[in-house]
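Chemist: Structure of the sequence below:
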Amino acid sequence: MDYFTTTSAASRRAASAIVVGIYDRNKLSQAAAEIDKASDGLLSKLLKSGSISSKLGKASVHHSLQGTRAQRVVTVGLGKADEFGVAALRKATAAAMTALDSHKITELVSYLTLEPAGKASPYYLARHTVQTIGDALYRFEMMKSTRRSPAPTLKKVGLAVEKRADSAQATLGAEHADAIVKSMSLAKDLGNLPPNVCTPTYLARTAQKLAKEHARFDTKIVNETEMKKLGMHSLLSVTAGTEEPAKLIVMQYKGNGKAAPVVLVGKGITFDSGGISIKPGPGMDEMKYDMCGAASVIATMAAVATLQLPINVTAVVPACENLPSGKATKPGDIVKSMSGQTIEILNTDAEGRLILCDALTYARRFKPAVTIDVATLTGACVIALGHHTSAVMSNNDALANELVASGVSAEDRAWQLPMADEYTQQLKSNFADMANVGGREGGAITAACFLSKFTDGMNWAHMDIAGTAWQTGSRKGGTGRPVPLLTQFLLARAAVLP
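Modeler: Alright, predicted model coming up:
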């Protein structure tokens, strides 16, 4: 996709389609007012007749509109002017893309980027617009043999700016958004692939391929034999019931000399049956998404490498399946983690923390400045925050605040949940150093408290994305979250934001 900026008036812009907005009470946006004037009040007449709606997210396509040079003019409702922010901008842009879905357009110019969306800068107006367009164009059809949708024809996206001085910011926003879109598509693809294709070995090969495609990038794969020598018996206990070999994927991007890296740890359970504590059948197919933490971490590494950020980032991805068999770990088994601490496994369906704890211990060897683990860890998090917001828990409030702020800027929201010793007490075991579950109450928090036992002395945060990594129902599919949040965090850390 090619991106450009323009200061041209909307009526004089030649393109396959242009997008303008209408606020509540029939208030025309800047570009819509200019088109209305050029068309002798045609938009005003359409508003009065009810042919155009100002309701947020309602879009209409008008062909060869009088007084304009564009082949199509898309009018989209923006809602109340005093409530129009980045979220509304994205909803309006998505609605315009839906309205254009059946139209073969090669060039689209958005004039919504001229609107004061919560006083967002030209950088963020462009970035959110391009990201929304990219999200709308995503399709997953690689497993279909017939009836595939036609490939998108859109090749160029224009972003209207108030003055030429804003072009540099808007262009940078489009560049960053393009990398985020491609990385989110990778994360979606990995999540949407069936578990008989997207195995731990497939994830490992994907990481190796990325290393070959980008500079300053190296990938190492640790096999089960090496894991045993390292003492990663907690991780290996999860994969005991399957024939598919586990992989520990280690990706290193070096963009800033010998500076301490940010380490991202992603949960990679490529299929989670629950093990001996088997899950109920309905919806179990969606447990292929239990590797979305791994997918988001791998995809974020791709974004960092694409943008060649001046920062060091390392990803550690423990990847395996969780299946029942005669060799599977049983409730009541006790295993020793790489840290030397022992764990009584009361529920084999609480397996994510068992692979993450060894990965966190492994991550210490990189002497990280910051360690962030990302995991579809608990159903309790979905109960607490629904499907809209990811959870953040940390042993450092400043780090948690940094992640939450990154989510706000990226429009990929997260919320901090508390951690305290009272929750940790729920993990007591009569027979081992700790149990792997602490009861139903505060389940997302006790899971984080379990992981905290392996992060002493580390600047660490845990993200539970169980509610945000994929959608269910008729729109079932990976979301690519929290790639935008993580990329924003790293962009800020690399000090490349305008």
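Chemist: CA only for contacts and neighbour counts going forward, please
Modeler: Noted.
Chemist: Once you drop chain neighbours, what's closest to residue 163?
Modeler: Computed as Cα to Cα, 6 or more residues apart in numbering, the closest residue to residue 163 that is not its neighbour in sequence is residue 7, at 6.3 Å.
Chemist: do residue 489 as well
Modeler: Residue 489's closest residue in space is residue 406 (Cα to Cα, 6+ apart), at 5.4 Å.
Chemist: That neighbour contacts residue 490, doesn't it?
Modeler: No - counting by Cα atoms under 8 Å, residue 406 sits too far from residue 490 to count as a contact (9.1 Å).
Chemist: Find the residues that touch each one of these two.
Modeler: Counting by Cα atoms under 8 Å, 6 or more residues apart in numbering, residue 406 and residue 490 have no contacts in common.
Chemist: on that earlier part again, verify the stated contact: the residue nearest to residue 163 with residue 166.
Modeler: No - the pair residue 7 / residue 166 is not scored as a contact, 9.7 Å apart, by Cα under 8 Å.
Chemist: before we move on, back to that, burial of the residue nearest to residue 489, as a residue count?
Modeler: 23 (other Cα atoms under 10 Å).
Chemist: and this one, so I can compare the two:
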Amino acid sequence: MDFRTQSASLDALAGVNADALVLLLAGDSLPVGLDAALAGAVKDAIKLGDFELKAGKTLVLQRVAGVKAPRLVLAGVGKPTLKSARAAVLAALAALKGRGAAHAAIAYAGFEALSDSLVEQTVLAAKEAVYVYRHTKPSAPAAAKLNKLTLLAAKDEAKAVKTGLARGEAIGAGIELAREAANLPPNVATPTYLGEQVKAIGKSHGLKVEVLDQKAVEKLGMGSFLAVAKGSTEPLRFIVARYEGAAKTVAPVVLVGKGITFDSGGISLKPGAGMDEMKFDMGGAASVLGTLRAVAELKPKLNLVAIIAACENMPAGNAVKPGDVVTSMSGQTIEILNTDAEGRLILCDALTYAERFKPAVVVDIATLTGACVIALGGVRSGMYASDDELAGALLAAGDAALDPCWRMPLDEEYDDGLKSNFADVANVAGREGGSITAAKFLQRFASKYRWGHLDIAGTAWKGGGAKGSTGRPVGLLTHFVLSQGR
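Modeler: As a prediction, this is how the structure comes out:
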């Protein structure tokens, strides 16, 4: 979608040239200074009972006298928050769907000021409204006719608009990349495919990229990662990309993504119902991929390292078995009690590998546990952090991006369930507190730096009729990375 900006005051909106004029109306009364033709149209619609100044209300009017745009879309915002404004944009653009409008202009009425965050969320909502997966679906609907969006703002809001537009377009591109990667079928989005995607970003944005094969991973001593991959004929990939926007002496932010491109559960085989959705088990890797793209577009003055450990988890005669003991890159031995708890097994070696970058902070992202879905549903991602400052930064980033998380505990007592008679640690504990004990397992391999963990099992994708990747938490991660450069 082509995004543009245009200077236009509230009293001159009727003269805006577009296929549709979208008027976002915040508050419970008409704003002072609104163009007379538009104010009259809104008052008439309210009087007729066709529209209300409430959140979620929309109305499409055609050929309004005195308004240049042939379509006028009224969208109630209610209380002017980022969340309500984004919802209003989505509702307004949904109301335009199928109406033939190629160019829409959006005006903000009743807001105290047009912030960069509001512009960012407008852009993200617009990108979400027109997204359709079509790579392997020839029968998918044609691309949306709406392909141009003009944001209308006062002259003194130009700086905020420019900042929000740049950030929204970059994060939006990252979200779309993450969604596409996760939505692709697992016979297409393989570990090799992920490596190729990172190489493509590296080539287009001047990043340093390494894609390690099995031989290189064996040389590094990643016995835990190798154990998960051995049951599949699809070759593993260990992917490292470096964005360098600051001096080499500046410690980098490191993001680590779980890239299980298909998870059968291995020998601890999952039930067949819903197993197709295990193509989304690389949602952590997809979000790192999208965040890397967004950060590279924005060019902040910081250093970022993106690490993706990618493989399949499959049953086979040579697959890892319950009861096997493997040696991780850290030297710690792991008793594998359940092969379906494989994400932590590939992440632990990636977390050890991250030590070599002497990072300022490391955050791993994984569709790790069904327990987190039970705890938090699909609204907030589970968040764990080694210190309060990091937890606060992740919470703030999630709130700023409308991609929220919730801090979970890391009490030492949760370690008890991971004790093993035959290894340094078991890969699972009991059912109780499953997301927490998974995080406690990972924490053992992240003791040499500040560490955060996002369990996105409930937020990375949706099931049912809306089945598909959400692209989360690209927004949260991008805002977090940007905050580390301040």
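Chemist: And the helices in the stretch 151-300 of the first structure, which stretches?
Modeler: 167-192, 200-213, 224-230, 233-238, 292-307 (DSSP state H, counting those that start in this stretch).
Chemist: Serialize the ones you listed to a markdown table and add fields for distance to residue 37 of the first structure and mean neighbour count.
Modeler: Listed next are the helices of the stretch 151-300 of the first structure as a markdown table, based on distance: least, Cα to Cα, whole Å; neighbours: other Cα atoms under 10 Å:
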| stretch | distance to residue 37 of the first structure | mean neighbour count |
| --- | --- | --- |
| helix 167-192 | 26 | 24 |
| helix 200-213 | 51 | 19 |
| helix 224-230 | 70 | 14 |
| helix 233-238 | 67 | 26 |
| helix 292-307 | 42 | 29 |
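Chemist: Would you mind giving those helices as CSV with distance to residue 465 of the first structure added?
Modeler: As requested, the helices of the stretch 151-300 of the first structure are exported to CSV (distance: least, Cα to Cα, whole Å):
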stretch, distance to residue 465 of the first structure
helix 167-192, 13
helix 200-213, 19
helix 224-230, 27
helix 233-238, 20
helix 292-307, 7
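Chemist: What's the match for the residue nearest to residue 489 of the first structure in the second structure?
Modeler: When the second structure is aligned by TM-score structural alignment, the residue opposite residue 406 of the first structure is residue 397.
Chemist: try residue 179 of the first structure
Modeler: Residue 179 of the first structure maps onto residue 170 in the second structure, by TM-score structural alignment.
Chemist: Enumerate every residue touching its match.
Modeler: 293, 294, 295, 297, 298.
Chemist: likewise residue 301 of the second structure?
Modeler: 245, 246, 485.
Chemist: try 6 Å
Modeler: By Cα atoms under 6 Å, 6 or more residues apart in numbering, the contact list for residue 301 of the second structure reads 245, 246.
Chemist: Are we agreed that it is in a strand?
Modeler: No - according to DSSP: H, G, I helix; E, B strand; the rest coil, residue 301 of the second structure belongs to no strand; its state is coil.
Chemist: quick one: residue 420 of the second structure from residue 336 of the second structure, how far?
Modeler: Counting by Cα to Cα, to the nearest Å, the separation of residue 420 of the second structure from residue 336 of the second structure is 10 Å.
Chemist: Equivalent analysis for residue 63 of the second structure, please.
Modeler: In terms of Cα to Cα, residue 63 of the second structure sits 68 Å off from residue 336 of the second structure.
Chemist: And the two? Which one has more around it.
Modeler: Neighbour count, other Cα under 10 Å: between residue 63 of the second structure and residue 336, residue 336 has more, with 25 against 11.
Chemist: for the alignment partner in the first structure of the more buried one, what are its contacts?
Modeler: In the first structure, residue 336 of the second structure lines up with residue 345, judged by TM-score structural alignment. Residues counted as contacts of residue 345 of the first structure (Cα under 6 Å, 6+ apart) are 331, 332, 333, 436.
Chemist: Can you flag the buried ones in the residues you listed?
Modeler: residue 436 (16 or more other Cα atoms under 10 Å).
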